[in-house]
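>>> I'll drop the sequence and a predicted model, then ask my questions.
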Amino acid sequence: MKFILSISVAISSGALATLCAGFIAWACIEWYNISSFEGKAGYFLVAIALLGGMAGLIIGFVTNWIITSSISPGFFKGLGISWGIVVVLSALGALFSWLLADIPPEIDGYLLDLAIEFRLSTEETEPPQASDDTFMTLQCLSGRVVRKMQTGTLDLAAIRQEDGYWILPATAYIFTSRGKRLIHLVIDDETAATFIVPLPRWPGRRHEKWSKWLLYPTQEDSKWRGTSYRFRVQRIIPSPPSPDPEVPMADAFTALDPGSPLIEWLEYVNYDQLPERINTAMSVIESRQEELAQLIRSDDIDVRESAMVAVIRLIHITPVVTEAVLADGKEIETNIRRFNTMTPTDPEFYNFQVELRSRFSYWHRAWWNIHQRTDVDARPPVQNILDLAEIRAKETSMDEIVINARAHLDGIPNANGVVK
């Protein structure tokens, strides 16, 4: 019976210790910035929770075994004492972990930068210039040893002259509340200042105002003697979230009417638009196909491509649109002939073939829809493009045009009505 009771208390204490250790590990993941890369944070949490659970089992078993061997044994007495030990040890572990962690201070939930202005004499020094040998670091001390540091930002573009001094602004992220904060300023590879900032571990709102000008401690180089600094903390205000692009787009769509320029309606036929907008836009475009044909012939690539996307979606296609798309196919033929005369050393050689490939991609899909919905003979223009593109297909982007053109032709019945 004594053994069974001890096992029961051990299991109960182990469960409690696992839970407590898990919470401590979860907090440490944030306090110590444990990366989640490759599951490191998860492995850490599980490992600490399991170790805590094992410790809880041992504490519960040993405690209850001792209690049951005493003058006044009792199950709940052993359970209460073992749980108390687990809670106390967990609290101490959490406190110890928190004290050793680099937890940055906050004001009203905002992280903080340390803003500093260095006042340098203009008689002894020239204004500092940007270089790898001019920098400032914020360091935290453990006793007299630098435990950790981060490089700050010297705003050399904002340096100004006041009362015979150069005023050099700088900022550094206050990355920890542990230890004293040491500023180290180096100008042209010379230490211009090294001093401890009299800032408490947890700054308050009163520290958001500039301090008085404070003298540097004695500097070895006479050039830097007698200069001073002032400081304050400033909240790091996150940038506002980017506006939802959907809102202005929805407003612009609502403002359209059937008489609005067709180019504005074309913006709402792309594949990333809402279906209801596409349907509304296409109903307007269906009724204004003469204007659509003019946009198909545009020299503006974006306008022409948007017009081709509209053609791909048309249900009733008029001859004027068919003629415009056929003319664009003829233009593609002409451009492929021109490309076939180019040499690889031609400055336009690469970009020209990429543009041709993209243009054909839009064109052949629009031409396929026309073939599906009209009685036009769709094979000749595609065949002409295929014959021209095959000439240099093995060495250029024309191979993609060849593949698509062949697939296009395979879906069109030949003179005998046979589809390949």
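Nice, thanks for sending it over. Numbers count the residues shown, from 1 in each chain.

>>> Going by C-alpha atoms from here, please, whenever you check contacts or count neighbours.
Fine.

>>> Tell me, how many residues neighbour the nearest residue to residue 330 once chain neighbours are set aside?
Excluding the flanking residues, the one nearest residue 330 by C-alpha to C-alpha, 6 or more residues apart in numbering is residue 381, at 7.3 Å. Counted by other C-alpha atoms under 10 Å, the residues lying close to residue 381 total 18.

>>> And the helix or strand in which residue 192 is found, what does it pack against?
Element membership of residue 192 [criterion: DSSP states H and E] is strand 190-197. Applying 3 or more C-alpha pairs under 8 Å, 6 or more residues apart in numbering; DSSP states H and E, one finds that strand 190-197 contacts strand 180-187.

>>> Taking strand 190-197 as reference, get the angle to the strand it packs on.
Strand 180-187 runs at 160 degrees relative to strand 190-197, counting by axes from the mean of the first three to the mean of the last three C-alpha atoms, to 10 degrees.

>>> One more to weigh against that first structure:
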Amino acid sequence: MKKFFSKVKTEVTFKKAGEGHKLTEDTRSKAVQPRTPAERAHPSQGAQQAGAAALARLEQKDQGKTKRTSSAVRAAARAEAAEREARSNANSPYATGTRTQSEPEVQDCAPVVLSVSGVRFVCPLSGQSVPKEGLDQHKRECIVTYLIDSPVKMSATMIQSLNKGRDKVQVCVDTLRKYLENILANPTEEKFRKIRLSNKAFQDRVATMEGHEEFLQAAGFSLKELPHQDTVEPFWVLSEDKCDDLDSLKVSVDILTTTEPLKFKVDRMMQVLQPTDRVAEFRLPDAFYNLTTEEIKREQQDRTDAVQKSFQLRTKAMREREEQQNLRRYNFTLIRVRFPDNVLLQGVFRAQEKLSALVQFVRDALVSDWLPFVLSSATGQRLEEEEVSFAELGLVPAAVVNFTWDPSIMADIAAQQGAASNNQYLKPELL
């Protein structure tokens, strides 16, 4: 039986191999005929039903797995959509270049337009408006310029204005005053008219302060080499004619004692803004904030801590200390005063300035500066405490304040001849 089936199998194999060839026959010229696949039989109705049942069982089995991976499928779809959009943008005719994987993505954005260009100060000597960045250089140049005309006054101003640390400045002033007072008390004593430069007290208290040389020269001292302990050392020596002119020394003492540092007032940088829907939008320069980069990063954490502290019991001293710290967070503030015609008057102030400064600023800009007016916050609260700072009032680092004429006074003067009309506010030259 096995031999029979083996023989049949061999015959079938030879039949599938096709027609035979002789060994001497050239088969290269004959084209190879492709084998036509046998036609697949169509499944019967029973087979179709069995297949459908099997597919249903498989779908039911994998249904839980599909649910568990649906979020991953959606994430993959979003990533694929983002990739297609990126390729589309890269192929866009408006694309200016391509970005490699190692290069960070650069987002084009319009330049930020600041509400005010910066902070400027008005020099009390020259009257010039100086930017905050060039304040120290201008201060020094201006003092040197006036030093020729008023040497004693300007040298004392130099000591007060060009040195850091108020305690150190005061020690220097007290030491120089003591030198002069000793001469006034003992005008015939030669030892009081000399100051040795290598003296430890002089080195520690005076020599490191800018302006001390200019003051000593203005008071009548000059540098000389004098013998001291078998050597020669430099001394500041008061000239003999100055010793005879004690009144001049008294004037120098008075000037040195009463002179104060130069106080540069903040340039209000007054601007009149036309009505706009963005009156409460402020873009301020960094000079308005008394915060370092690290402090700004910690600001959000501080807010979180403040919420937690609100649930803790704190003493009055603790609360007052925290309030004072918050008041020092800002250096300057930008105030916009909105008039009933929606015109805005803008000015720059120190955060610790009083509300009275804003009242005077507004009054100087009014046509009828003699009329009383009322300033109120954006929430409608009247601002009446003029001796309270902007920081304490919460008007930092920027705020919008509303202006109205005092209604009680306007009712009394409405019928007077020549009274200002209610719709005339700012001076024409400002507009």
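Received it, and whenever you're ready, just let me know what you need. Quick caveat, the model's predicted, so the values are computed rather than measured.

>>> Any idea what the TM-score is?
Once superposed, chain against chain, the TM-score is 0.22 (TM-score structural alignment, normalised by the length of the first structure); 145 aligned residues with a C-alpha RMSD of 6.4 Å.

>>> what's downstream of the strand holding residue 192 of the first structure, the next helix or strand?
strand 214-215.

>>> For the very next helix or strand once past that next one, name the packing helices and strands.
Downstream of strand 214-215 of the first structure, the first helix or strand assigned by DSSP H and E is strand 228-235. Contacts defined by 3+ C-alpha pairs under 8 Å, 6+ apart place strand 228-235 of the first structure against strand 110-121, strand 214-215.

>>> quick one, which of those strands is packed in tightest?
Of those, the one with the most neighbours on average (mean count of other C-alpha atoms under 10 Å) is strand 110-121, at a mean of 21.

>>> which parts of the strand holding residue 192 of the first structure are buried?
For strand 190-197 of the first structure, the neighbour count (16 or more other C-alpha atoms under 10 Å) marks 191, 192, 193, 194, 196, 197 as buried.

>>> and the closest residue to the first one other than its chain neighbours, how far is that from residue 234 of the first structure?
By that I understand residue 191 of the first structure. Closest residue in space to residue 191 of the first structure, ignoring its immediate chain neighbours: residue 185 at 6.0 Å, by C-alpha to C-alpha, 6+ apart. Separation of residue 185 of the first structure from residue 234 of the first structure (C-alpha to C-alpha, to the nearest Å): 20 Å.

>>> which helices and strands does the helix or strand where residue 360 of the first structure lies pack with?
According to DSSP H and E, residue 360 of the first structure maps onto helix 349-373. Packing partners of helix 349-373 of the first structure (3+ C-alpha pairs under 8 Å, 6+ apart): helix 301-313, helix 319-340, helix 398-410.

>>> any idea of the angle that helix forms with helix 319-340?
Interaxial angle, helix 349-373 of the first structure versus helix 319-340 (the same axes, to 10 degrees): 150 degrees.

>>> Mind listing what's buried along the strand or helix carrying residue 95 of the first structure?
Secondary structure from DSSP H and E places residue 95 of the first structure in helix 75-100. Buried positions in helix 75-100 of the first structure, judged by neighbour count with 16+ other C-alpha under 10 Å: 78-83, 85-87, 90, 94, 97-98.

>>> of all the buried residues of strand 190-197 of the first structure, which two lie farthest apart?
Within the buried residues of strand 190-197 of the first structure, 191 and 197 form the most distant pair, 16.5 Å apart (C-alpha to C-alpha).
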